[in-house]
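Got a predicted model here, sequence first, then my questions.
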Amino acid sequence: MENQLIPEEIIMNQIYYIRGQKVMLDFDLASLYDVETKQLKRQVRRNIDRFPEDFMFELTSEEYSFSRSQNGTLKQGENFKYSPMVFTEQGVAMLSSVLNSDRAIKVNIQIIRIFTRIRQMLTDNTELRLEIEKIKNKLDNQDKNMEIVFKYLDELIEKKQEPQERKRIGFKPNGF
């Protein structure tokens, strides 16, 4: 790949799962874009029509405190005037249209590629799980079939082990 501005691990560690979506926090993005968080928020608020709820949302106070306790990412002791904004993959893509610096554009491209790679890994993982589940089902069915075969074999063996007395037929010399 081309020269990266930021190591992938740093970006990947700043992608969180909130409200069932992979998102990035405003202050992490501001740091990556090398702008102040208030500047990023100002640009988003000026262009709020570009950021519907599925592109960007603000954390509730409960989500904010939970994220801080769970991840340790939200800076404790700092008071935020506004709740942190979080951006989905589409929201991050839209940020490049409101932040016009060369760095913001390059970092955005890198972030979108990472989101795409994560989505592909999840898809591959899901496909692998489905294949494993199919194999398990086949093995379960084979186990059941083998049990039936062994049951029939046991029944046949039991029948052979119990010899029944048979009436003799045929020629009897001298009345025997």
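Thanks, I have it.

alpha carbons only for contacts and neighbour counts from here, please
Noted.

Please enumerate the helices of this structure.
For the chain, applying DSSP state H gives helices covering 8-12, 26-33, 37-46, 61-71, 89-98, 102-161.

centre of the chain versus the longest one, how much separation?
On the basis of C-alpha atoms, centre = their mean, to the nearest Å, helix 102-161 is displaced by 15 Å from the centre of the chain it belongs to.

Alongside the first one, take a look at this:
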Amino acid sequence: MNPATAAPEAISQRILFVRGYKAMLDAELARLYGVPTKRLNEQVKRNRERFPEEFMFQLTTEEFDDLRSQFATSSSPHGGRRSLPYAFTEHGAIMAATVLNSPKAIEMSVFVVRAFIRLRETLAAHQDLAAKLEALERKVGSHDQAIAGLIDAIRQLMAPPEPKQRRIGFITGENG
């Protein structure tokens, strides 16, 4: 992928949520950095001390099976992946660019970081919007109760008066 087509929007579509982290799979990151996935993973293994768990982790079989429907992979034993993929968080993606030490990897890491930033901003905006909607619902809910009370009072005023009942018993001075 060249920088012209590496818009943060395009890259952010490749960011997944795994174990509570925003992460990219090794194959996607390798494609962006212009290296084979095998080479990326070799460099990571040679520099394992630079990749703590919050930077990079290997998916479990269950996680990989859950994600498999989101991207095309071969399930054949002689094609596609033979090992579980690695997931790289934002910091892991930056670190991967440094261990690859190629001009393209370093150039593309800027776009990857921008994609993570844009995703973080989008999530924050959605959280702000959700909070505002909740406040509006509470406000409208209290208004609904007040309006319902007003409608009940108006209905009571509009109801025809109940007829006066005549008193039962003997009244003197009246002719029956």
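Nice, thanks for sending it over. Keep in mind the model is a prediction, meaning the values are calculated, not measured.

Mind checking how well the two chains overlap by TM-score?
Once superposed, chain against chain, the TM-score is 0.79 (TM-score structural alignment, normalised by the length of the first structure); 161 aligned residues with a C-alpha RMSD of 2.3 Å.

picking that back up, and of the helices of the first structure, who's closest to Gly77 of the first structure?
Among the helices of the first structure, helix 61-71 comes nearest to Gly77 of the first structure, with 10.6 Å by C-alpha to C-alpha.

one step back: mind checking the helices of the first structure for the one nearest to Glu53 of the first structure?
Evaluated over the helices of the first structure, closeness to Glu53 of the first structure peaks at helix 89-98, with 9.3 Å, by C-alpha to C-alpha.

just to revisit the earlier point, mean neighbour count for the helices of the first structure - can I get that in JSON lines?
Formatted as JSON lines, the helices of the first structure follow (neighbours: other C-alpha atoms under 10 Å):
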{"stretch": "helix 8-12", "mean neighbour count": "13"}
{"stretch": "helix 26-33", "mean neighbour count": "19"}
{"stretch": "helix 37-46", "mean neighbour count": "15"}
{"stretch": "helix 61-71", "mean neighbour count": "13"}
{"stretch": "helix 89-98", "mean neighbour count": "19"}
{"stretch": "helix 102-161", "mean neighbour count": "13"}
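
As JSON lines, the ones you listed with distance to Asn79 of the first structure would be great.
Putting those into JSON lines (distance: least, C-alpha to C-alpha, whole Å) gives the following:
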{"stretch": "helix 8-12", "distance to Asn79 of the first structure": "24"}
{"stretch": "helix 26-33", "distance to Asn79 of the first structure": "13"}
{"stretch": "helix 37-46", "distance to Asn79 of the first structure": "13"}
{"stretch": "helix 61-71", "distance to Asn79 of the first structure": "12"}
{"stretch": "helix 89-98", "distance to Asn79 of the first structure": "24"}
{"stretch": "helix 102-161", "distance to Asn79 of the first structure": "26"}
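
residues contacting Ser83 of the second structure?
Residues near Ser83 of the second structure by C-alpha atoms under 8 Å, 6 or more residues apart in numbering: none.

ok, the residue nearest to Phe111 of the second structure when sequence neighbours are not counted - how many residues close by?
Spatial nearest neighbour of Phe111 of the second structure, excluding adjacent residues (C-alpha to C-alpha, 6 or more residues apart in numbering): Pro8 at 6.0 Å. Using other C-alpha atoms under 10 Å, the number of residues around Pro8 of the second structure comes to 18.

my read: Pro8 of the second structure touches Arg120, true?
No. Pro8 of the second structure lies out of contact with Arg120 (C-alpha atoms under 8 Å); the separation is 11.9 Å.

what residues do those two have in common as contacts?
With contacts taken as C-alpha under 8 Å, 6+ apart, Pro8 of the second structure and Arg120 have no neighbour in common.

wait, what's in contact with the residue nearest to Leu5 of the first structure when sequence neighbours are not counted?
With sequence-adjacent residues excluded and distances taken as C-alpha to C-alpha, 6+ apart, Leu5 of the first structure is closest to Val107, at 6.9 Å. Contacts for Val107 of the first structure (C-alpha under 8 Å, 6+ apart) come out as Leu5, Ile6, Leu32, Tyr33.
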